[in-house]
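Fold the following, please.
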Amino acid sequence: MASNVSDSSATAPRDVPRVARDAAEGRPPIIGITTYLQRAQTGVWDVEAAFLPRVYLDGVIAAGGVPVLLPPQPLGPGVIDTALARLDGLVVSGGVDVDPARYGAAPHPRTDTPNRLRDDWEFALLDRALEVDLPFLAICRGMQVLNVLRGGTLHQHLPDVVGDDRYQRGGGRFSRVDVRVTPGSRLSGLVGPSVHAAVYHHQAIDRPGDGLVVTARSEDDVVEAVEIPDAAHALAVQWHPEEDADDRRLFQSLIDAARAWNGARV
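Modelled structure (predicted):
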């Protein structure tokens, strides 16, 4: 009986590496997104769970990518390379504060209890992504992970710096702040000279890490974006672009870079 399923061997030999066949057949980029791993409740269940707000998935899907969740897990031989082998891009998501010990600081009373498993996982993922020049978008905590990975430091509680809680009101309610973008940066080419950004962070970059260029600041001079200019796509923002369903430009930029990166490695 004839099958109505297309035979990929008609367009790509079976001995061609799978990533090459994927690129040749125009398949959407696969984007890994880091997740929480902590206690969660749903229905009758109250269990440890890996989870992520849907808006991250929506951002990747709307831009033409296929999201794959990357829950924190112990690091063993080959784990990071295996996790990244089939990815065309990476999103490092928001979440709890980075362990201050990683940048040589004592914890502030308002700093979250560290999730060292997640720290270890995301630092290793991002470090390897930088080594192989895998396109990535780091969001909120993700930007802080990038900064600390590159030797930078953080303000542990912004109200101590700006005088109030305008960047994180609490209760899961996002604030909006005006962010000015550096002309000529990758970010300015995507969003223009300014962004009215959704924010929910009580920490921020203090000293930028090696090789990171600050490309956006708030009216309080709080760092709101950094990038690595000579990388394929190394962009990090302190705000939450996934919250803007009508503006997918940052996700689209990642998907475009991921598609190009996949084609280049083929």
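
For the rest of this, base every contact and every neighbour count on C-alpha atoms.
Fine.

From the contact counts, what lies against the helix or strand Phe251 falls within?
Using DSSP states H and E, Phe251 falls within helix 249-265. Contacts defined by 3 or more Cα pairs under 8 Å, 6 or more residues apart in numbering; DSSP states H and E place helix 249-265 against helix 18-24, helix 54-62, strand 89-92, strand 136-139, helix 186-191.

Kindly present the ones you listed as TSV, with separate columns for mean neighbour count and distance to Leu75.
Output for the helices and strands packed on helix 249-265, formatted as TSV (neighbours: other Cα atoms under 10 Å; distance: least, Cα to Cα, whole Å):
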stretch	mean neighbour count	distance to Leu75
helix 18-24	16	25
helix 54-62	18	24
strand 89-92	27	17
strand 136-139	26	20
helix 186-191	16	33
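
Select, out of the ones you listed, the one closest to His240.
strand 136-139 (6.4 Å; Cα to Cα).

tell me what that closest one is packed against?
Using 3+ Cα pairs under 8 Å, 6+ apart as the contact test, the elements touching strand 136-139 are strand 89-92, strand 234-237, helix 249-265.

Show me what the second one is packed against.
When contacts are defined as 3+ Cα pairs under 8 Å, 6+ apart, strand 234-237 sits against strand 136-139, helix 141-149, strand 223-227.

Tell me which of those sits nearest to Leu37.
The nearest among the helices and strands packed on strand 234-237, by Cα to Cα, is helix 141-149 at 14.6 Å.

Past that closest one, which element shows up next along the chain?
Helix 141-149 is succeeded, C-terminally, by strand 154-155 (DSSP H and E).

How about residues contacting that following strand?
For strand 154-155, the surrounding residues in contact (Cα atoms under 8 Å, 6 or more residues apart in numbering) are Tyr103, Gln144, Val148, Val161, Gln203, Ala204, Ile205, Asp206, Arg207.

Try it again at 10 Å.
Applying Cα atoms under 10 Å, 6 or more residues apart in numbering, the contact partners of strand 154-155 are 98, 100, 103, 105, 108, 144-145, 147-148, 161, 202-208, 222.

and if you look at stretch 246-258?
28-31, 56, 58-66, 87-91, 134-137, 186-187, 190-191, 232-237, 241-242, 259-261, 263-264.

Stretch 68-83 too?
Outside stretch 68-83, the residues that reach it (Cα under 10 Å, 6+ apart) are 30-38, 49-52, 57, 60, 84-85, 87, 90-92, 115-122, 124-129.

Now the second one, please; I'll put the structures next to each other:
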Amino acid sequence: MPFARRPRIGLCTALERARWTVWDREAFLLSRAYVDALQGAGAIAMMLPPDEWVAEHPDDVLEGLDGLMLAGGADIDPSSYGGPRHPKVTNTRVDRDRAEIALFGRALERDLPILGICRGMQLMNVARGGTLIQHLPEDVGHTDHRRALGSFDNADHDVRLEPGSLAARACGETLHATKSHHHQAVDALGEGIVPTGWSVLDDLVEAIELPEAAWALGVQWHPEVDPRSRVVRAFVHEAALVAA
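The predicted model follows:
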């Protein structure tokens, strides 16, 4: 059923060195899969680059949005959660961390639907005072959460979801097949964060939520690249209720 108004989703972007046509410069970018997933679910994607002004004035952005998606990307800087820096932590952007933490905090206060994907789930935890495992192979003893750099090939594993949880309702099942690409994960849980999904590989936390929030879900996997996944559609449906 078409929405009365297409919900506007703020989609946080990365700042990376990139090449296109004849150019090799810094660029604000994301995989097209995020935008395609949002548009396919009936939303308008509004890309939000890191911005020091937004870090101090998040309402200036959120005022025009019906939901916030925290996308994947490079590692969160350990200074954001007071941790020592592991040698495998790379390409961090403190400006991105600060802006997204501010946007997430105010989106919660404004009761906007929030979906955190991969790095975005980790950001949700850090924003609430939690910490991260900085390099998973040293913690879990295998590389099955990121088997091939830059690829989702052979990146499937199942996640078991707490029955009745927001994660289970969004996925429509309690055993969910996922596509994974990460070398970090949630460690100590932030304030109010509840784990509701665990990898069948090693019981690593792979879904979190905030019961106090209107709709706030973090998933460690990448539903935007899986046409079978209902997660993005569930998120957009909630944003459409805000837009109505």
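
which one of the helices and strands packed on strand 234-237 of the first structure is the most hemmed in?
For those, ranked by mean neighbour count under the definition mean count of other Cα atoms under 10 Å, the leader is strand 136-139 at a mean of 26.

what range in the second structure matches it?
Alignment of strand 136-139 of the first structure against the second structure: residues 114-117, by TM-score structural alignment.

mean per-residue distance, that stretch to the first structure?
Its matched residues in the first structure lie on average 0.6 Å from stretch 114-117 of the second structure after superposition (mean Cα distance after the TM-score superposition for the first structure).

gap between that stretch and the chain center?
Computed by Cα atoms, centre = their mean, to the nearest Å, the chain-centroid distance of stretch 114-117 of the second structure equals 4 Å.

now stretch 15-33 of the second structure
So, by Cα atoms, centre = their mean, the centroid of stretch 15-33 of the second structure is 20 Å from its chain's centroid.

Where in the first structure does that stretch fall?
By TM-score structural alignment, stretch 15-33 of the second structure lines up with residues 37-55 in the first structure.

end-to-end on the matching stretch?
End-to-end span of stretch 37-55 of the first structure (Cα to Cα, to the nearest Å): 17 Å.

So which bits of that stretch are buried?
Within stretch 37-55 of the first structure, the residues that count as buried by 16 or more other Cα atoms under 10 Å are Leu37, Ala50, Phe51, Leu52.

For the residue mapped onto Pro163 of the second structure from the first structure, which non-adjacent residue is spatially closest?
When the first structure is aligned by TM-score structural alignment, Pro163 of the second structure is paired with Pro183. Among residues not flanking Pro183 of the first structure along the chain, Pro193 sits closest, at 6.6 Å (Cα to Cα, 6 or more residues apart in numbering).

Determine which of the helices and strands packed on strand 234-237 of the first structure approaches Ser175 of the first structure most closely.
Across those, Ser175 of the first structure has its closest neighbour in strand 223-227 (13.8 Å, Cα to Cα).

helices or strands next to the closest one in the packing?
Judged by 3 or more Cα pairs under 10 Å, 6 or more residues apart in numbering; DSSP states H and E, the packing partners of strand 223-227 of the first structure are strand 136-139, helix 141-149, strand 175-181, helix 186-191, strand 204-205, strand 213-218, strand 234-237.

So what's the residue count around the residue nearest to Pro183 of the first structure?
Counted with other Cα atoms under 10 Å, residues neighbouring Pro193 of the first structure total 16.

wait, it sits on Val179?
Yes. Counting by Cα atoms under 10 Å, Pro193 of the first structure touches Val179, with 8.5 Å between them.

Residues that sit against both of those two, list them.
Common neighbours of Pro193 of the first structure and Val179 (Cα under 10 Å, 6+ apart) are Ala216.

thinking again about what came up before, in the helix holding Phe251 of the first structure, what counts as buried?
Using 16+ other Cα under 10 Å as the test for burial, helix 249-265 of the first structure gives 249-263.

closest to His157 of the first structure among those residues?
Nearest to His157 of the first structure among those, with distances taken as Cα to Cα, is Leu250, at 26.7 Å.

what do we get in the second structure for the closest one?
Match for Leu250 of the first structure (TM-score structural alignment): Val231.

From the contact counts, what lies against the lengthiest helix in the second structure?
In the second structure, taking DSSP state H as the definition, the longest helix is helix 94-109. If you count contacts as 3+ Cα pairs under 10 Å, 6+ apart, helix 94-109 of the second structure packs onto strand 8-12, strand 14-20, helix 52-56, helix 59-62, strand 67-70, strand 114-117, helix 119-127, strand 216-219.

what's the angle from it to strand 14-20?
Orientation check (axes from the mean of the first three to the mean of the last three Cα atoms, to 10 degrees): helix 94-109 of the second structure against strand 14-20 gives 130 degrees.

can you put the helices and strands packed on helix 249-265 of the first structure in JSON lines and add distance to His157 of the first structure?
Below are those laid out as JSON lines (distance: least, Cα to Cα, whole Å):
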{"stretch": "helix 18-24", "distance to His157 of the first structure": "44"}
{"stretch": "helix 54-62", "distance to His157 of the first structure": "25"}
{"stretch": "strand 89-92", "distance to His157 of the first structure": "21"}
{"stretch": "strand 136-139", "distance to His157 of the first structure": "18"}
{"stretch": "helix 186-191", "distance to His157 of the first structure": "26"}
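
And the ones you listed: which comes nearest Gly152 of the first structure?
The closest of those to Gly152 of the first structure is strand 136-139. By Cα to Cα, the value is 15.3 Å.

Tell me who's in contact with Ala243 of the second structure.
Phe3, Ala4, Arg5, Arg6, Pro7, Arg8, Gly64, Leu65, Asp66, Gly67, His237.

Just the buried residues of the residues you listed.
Arg6, Pro7, Arg8, Leu65, Asp66, Gly67, His237.
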